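**Q** sequence first, predicted coordinates after that:
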Amino acid sequence: MSWDAQADLIVVGSGVAGLTAALDAAELGLRVVVVTKDAVDAGSTRWAQGGVAVVVGDIAGDTVDAHVADTLEAGGGLCDAAAVASILADGPGAVARLRARGARFDPGADGRLARTREGGHSAFRVVHAGGDATGAEVERALVTAATDRRLPLLTDHVAVDVLRDQSGAVAGLSVLDGSGRPGVLAAPAVLLATGGYGQLYASTTNPSTATGDGIALALRAGVAAADLEFVQFHPTVLYDGPATGRRPLVTEAVRGEGAVLLDRAGRRFMTDVHPLADLAPRDVVAAAITRTLAATGAECVYLDARALDGFAQRFPTVFAACRAAGIDPVREPIPVTPAAHYACGGVVTDLTGRTAVSGLYAAGEVARTGLHGANRLASNSLLEGLVLGSRAARAVATDLVGRDRQGPGPVGSPTLAVAPRGVVQRAMSAAAGIGRDAAGLAAASDIIEAAAVPRAVTDRAGVEDAALTVLAQAVLAVAGSRTESRGCHVRTDFPDRDDRWQRASSVVVLDAAGRPVVRTDALVGAA
C-alpha cells in the first residue's frame, strides 16, 4: 500500500464536473489530486456534440425563466423546481469562467455566440463549439488548464472504495493501478465525478469508461441513489447494422436546424405525436421511434437533413461518421435508432454536491440534484457539470475548515458480486430499455442474480463489472417498483402516468449483504 497524506481533495473522474471542481479547488488553495482510470480525456465529456444550454441575456425574448419552464416540462413532474432555478441561474457565470479558461465557442454572424435549438427548448439557446464538437472543446480547455496549473493527474488508476475513519467521515480512497497493484490515497474529501452507466446496455453513445463506478462507490459508502430507472435513450444514433458498444451520435441539433424524421415509407411520423414534432423532448421522440420500428418491422428510421445548407461544415463530426459508414447525408437520409445515452438519476446530493456522508461529494452525471427529473432537457448536462463542479469545490473548502483529519481504517480487497458484462448487457437491453414490463424486468433480475458470483476485485475489469452488476440490480428493482410510465421510464403494462408517483423518487440503498433495496420517498423539493 502507498499513502499520500498531502491531499485535501481527491477528485475521481476527469470530465467537465471533475476538472472544473479540481481547478476551482486549487484556486481556493486546496491540495488536489485527480484520479482517473483511463487517459485524462477518455470520459463522456468529449463525446457531447450539441452544446451547452444557457441564457446569457443577449437573445431577445429568451429568459432564464423560460429555460426553467422548458426543463420542468421535459422532467415529467419529477424535477426539483428550486434546484432547476438555482442551477440554470448560475449558467451564464459558469460559461463565462469556462471561456476564461480558454474554451472557444462558435461565433455567430453578428459577433455574438452562435446558437442552435434542440428538442424540448422553446428558443435557440444552445451555444456550441466546433460545429458539433462542443464536448471535445470543453474537455480540451479544461485539460489544458489543469496541465498548465500542474494539477496532479493520476491516470490509469481505478477507484475501488471510499475509505472512512472511525467517525464515519471520509478519510481517503483505495485504488488499483493498471497492473492491479493496490494503493491508498489519504484525504478528508472525495468528489465523485465519474459520469453515468451507459455500458449497462449493449448499444450506447457512452464510451467504455461509463460503467457506473461512482454510484457503486457511493452506495457502498452508505449514500442513497435516486431516479436510477430514468435512463435516457438518445433518439438518433447512426445505424449501420446490428452492433454493440459505443455508437456514433447524430446530435439533436441536426433536428434543431431543420432535419426531420421519416419512417421506412418516407412519412413524417412525429407530427402526429407531439406539438413540437421532431423537436419534442428526447423521451417522447425515442419512444415514438421505438413504436414506429415495432409497427413497421424496420430496423431503423431515417433522419432527412438534405435540406440543410452547409451540413459538413455545421456538423463535421456527424458528417465524418456518416461518410465512414458509407452514407452521404447531403444526398440521402441518415439511418438512425435510439441508444442508451444519459443517466437522469444518481447519487443523492444537495445543490452544493454534498452527500449524506461527511467528506463525500458528487457532481455531474453521477449525481442526482433534481435538475433532470424523469427526463433530461437536451444540453443541460454540460451546464450542470460546470455549475456543480464549481459549487462542490467551494463546499469542500468550507467544510474542511477546522475539521480533524484521521487516517482510514483497515483496507483490503473488497468481495463484491460480479456478473459477466455480456450477461448484464444482454439482460438489460432486452428488458430495461424503451418499453418495460414486470415479467421482463423480473426475468432479467433472475438472470443477473444467477450469474453474479461474489469474488475479490483485483483489477479494473473486476471493479467495473461489479459496478455494472449492482447498478443493473438497482435499475431493475426501481423500474419494477414504479408502476407507471413517466419520462424515460416507459412501462408497457402501466402505460399511463399515475399522479400517485408525481412527487415520488425511487430511492436505492444497499442492505447489509450489499444488495439494492428500494424505498419510495418524496425527496425534499420534489415538484
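**A** Arrived safely, thanks for sending. Numbering: from 1, shown residues only.
**Q** only C-alpha atoms for contact and neighbour calcs from this point on.
**A** Noted.
**Q** mind listing what residue 172 touches?
**A** With contacts taken as C-alpha atoms under 8 Å, 6 or more residues apart in numbering, residue 172 has the following neighbours: 10, 162-164, 184-190, 407-408.
**Q** that one and residue 18, how far apart?
**A** Distance, residue 172 to residue 18, by C-alpha to C-alpha, to the nearest Å: 17 Å.
**Q** okay, and which of the contacts of residue 172 map to helices?
**A** Restricting the contacts of residue 172 to those inside helices, with DSSP state H as the criterion, leaves an empty set.
**Q** and the comparison structure, right after this:
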Amino acid sequence: MAESAMFQCDVLIIGSGAAGLSLALQQAKTSRVIVLSKGPLQEGSTYYAQGGIAAVFDEDDSIESHVEDTLTAGAGLCERHVVEYTAAHAKESMNWLIQLGVDFDQETAADGTSKYHLTREGGHSHRRILHAADATGKAVQSTLVRQALAHPNIQVLEHFNAIDLIVHGEGAERRCCGAYIWDNTNRHVHAVSAKFTALCTGGSSKVYQYTSNPDIASGDGIAMAWRAGCRVGNMEFNQFHPTCLFHPKAHNFLLTEALRGEGAYLKRPDGSRFMPSFHPSAELAPRDVVARAIDFEMKRLGADCMYLDISHKPADFIQQHFPTIYNKCLSLGIDITQEPMPVVPAAHYTCGGVVTDLHAQTDLPGLYAIGEVAYTGLHGANRMASNSLLECVVFARAAAAHMAERMHLVECLEHIERWDESQVTDSDEEVIIQHNWHELRLFMWDYVGIVRSDKRLERAARRVELLQQEIHDYYANFRVTNNLLELRNLAQVAQLIIASAQQRKESRGLHYTLDYPEPLPQAKPTILDPAVM
C-alpha cells in the first residue's frame, strides 16, 4: 500500500467533465490546478451528451427568446436573473470552445458562406443548438482533455475519488481548504490542501435503477457539500429523459432529443402516434411532458416500451445527422432508416443541487459548485434541452474570474491531519454493499420516480433511513472502497430527494404527485439546510 501524501495547489477541481476542465483551463493561466477524475478522463456525462449546446447564433433568434423558452420550460421556478445571465454569456462561452478547437457542424448558406448548423430541440422556439453531429459531448470533452493534458499548470489525477471536504475554522471563519481523496489504484487516502475547491462532480441519476448516465453519476459533490454544511435546492426535480434505447445489450444508451427536433415521431406498438393527444407541441413538448406520456402509455397498454420513428426521413439524412445512433442501433440489429427504435424513459439529469450564486460560490467560503452538481436557479422545475453543457462553461468562466480576483488573499493550509485508518479493517462482506445498492435504486425507481404519491414517499423515507444507519455503521468499521463511497453518497442524496419531494405539496415540472396533481398559485424553490434538519 502506498504511503499517504499531502498534495498542495491553488485550485482543487473535483470532477473532469465540461465544468471541471473549463474551470481548469481558465485558472491554469495563473494558478496551479489539480483535477480529480473519478474514472478515465474520457468518462463522464459530458462525453456521452449527444444533442448539443444552446446559444443564440441565428440573426432571427434573440437572447430574450432563449430566456423566455427557458423560463417556460422551468415551470415558474427559474430565477430570471440567472437565466438572463446564462443566455447573455452563451455565445462568448461557445466562441471560447470554438477557439479551443471544438468543431461544431457547419453548413453552406445561400450566399455561399459557411455558418454553424443549428438544430432545434424540445422547448426551443428557434433553431439554436450548436452540435457536432450527434456526439457533441464527445467533441467538447475530447478538446478539453487534449488542452488540459498539454497545460503545464494542470495536474490530473485519474481514478481518484473525493471522500470529504476539509473545513477549517469555526463560525464565520469556517472555510473549505481542500479535500481527502482516495487513490482507487493504490487504495490509499491522501489529503489535498487548496486555496479554492470546486465541485464539478455532475449529478446523481445513479440513485435510480434505470438511468442514461455513466456509472460515476453518484451524487458525490452534493453529498459532500451537504455534510460540510451547505444548503441544497430543488432536489425533487429529477429529469427523466423520455427516450433511452430499450435493448438488453444497450446499457444507458441515450437517443438524443435532436431526433425529435428533426422530425422523429413517438409511436405506440401499433404504429399510431400519441404525443398530439398530450401537448400542442407534440414530440417537441418539454421533457417532463414527453416522459410522463410515454410512462402513461406503457402502463395503460401494459407495454414494455414505446417507439421512436425517424424512418420516414431520407436514409442519407439520418446517417449524416445521427451517425453514432445509426451505427449503434445497426450493431444491435435495428436499422433506423427502415424501422422504429424501442424506447423507455430513464433518469437523466439532476435539476437541483448545491445552492450557489452567479459566481458559482456555495454557502461555504472557498467552495464552488459548477454544472449539474449545482443549483443555480437556471433550470427551475425542468431543464430545457441543451442548457446543461452551456451552464457548465458559463459558470466555470464566472467562477474562474471570481477566484482570480481573490487568489492573493488566501493561503493554503500548511498542515492537514492525515486520514486515520488505524481503527478499521478490510471488509469480508462486500456483498452487503451490493445488496444495499440494489435495494436503494429499486425503491427510488418505484416510489420516487416519474409519478409519486405521499404513501410512496413515506415508504421510501423509511427505507432510506434504515439504509443510512447500516451504511454509517459499515463505513465506521471498514476501509473505504469505491462502491462504499458511492453508496454512502447515493443514500445521502436519496434522502435529500425524498425530503424535498415530501415538502412540495403540488405537481410542477418534473415533480408529479397523485395527491397534489395541480400546481400552487405561487412557485417557490425547495431549499434544505443541514443546520435545521
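**A** Perfect, I can see it now. Note that the structure is predicted; figures quoted are calculated from it, not measured.
**Q** TM-score for this pair?
**A** Scored against TM-score structural alignment, normalised by the length of the first structure, the superposed chains reach a TM-score of 0.92; 504 aligned residues with a C-alpha RMSD of 1.9 Å.
**Q** tell me, how many neighbours does the closest residue in space to residue 154 of the second structure that isn't next to it in sequence end up with?
**A** Distance criterion C-alpha to C-alpha, 6 or more residues apart in numbering; nearest residue to residue 154 of the second structure, sequence neighbours excluded, is residue 33 at 4.9 Å. Residue neighbour count, defined by other C-alpha atoms under 10 Å, stands at 26 for residue 33 of the second structure.
**Q** likewise residue 405 of the first structure?
**A** As a burial measure, the neighbour count of residue 405 of the first structure was computed by other C-alpha under 10 Å and equals 16.
**Q** again with residue 315 of the second structure
**A** Per other C-alpha under 10 Å, the neighbour tally for residue 315 of the second structure reads 14.
**Q** quick one on the thing from earlier: among the contacts of residue 172 of the first structure, which recur in the second structure?
**A** Checking the contacts of residue 172 of the first structure against the second structure (both residues aligned by TM-score structural alignment, their matches' C-alpha atoms under 8 Å), the contacts still present are 10, 162-164, 184-190.
**Q** sort out which of those residues are in strands and list them.
**A** The subset of those located in strands under the criterion DSSP state E comprises 10, 162-164, 184-186, 190.
**Q** what's near enough to touch the aligned partner of residue 207 of the second structure in the first structure?
**A** Using TM-score structural alignment, the equivalent of residue 207 of the second structure in the first structure is residue 200. Contacts for residue 200 of the first structure were tallied using C-alpha under 8 Å, 6+ apart; they are 211, 424-425, 428-429, 468, 471-472.
**Q** residue 405 of the first structure now?
**A** 171, 188.
**Q** mind checking how far it is from residue 394 of the first structure?
**A** From residue 405 of the first structure over to residue 394 of the first structure the distance is 19 Å, taken as C-alpha to C-alpha.
**Q** can I get the buried part of the ones in strands among the kept ones among the contacts of residue 172 of the first structure as one ChimeraX selection?
**A** To isolate in ChimeraX the members of these that are buried, counting by 16 or more other C-alpha atoms under 10 Å, one can use:
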select :10,162,163,164,184,185,186,190
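**Q** against the second structure, where does stretch 339-359 of the first structure fall?
**A** Aligned by TM-score structural alignment, stretch 339-359 of the first structure corresponds to residues 346-366 of the second structure.
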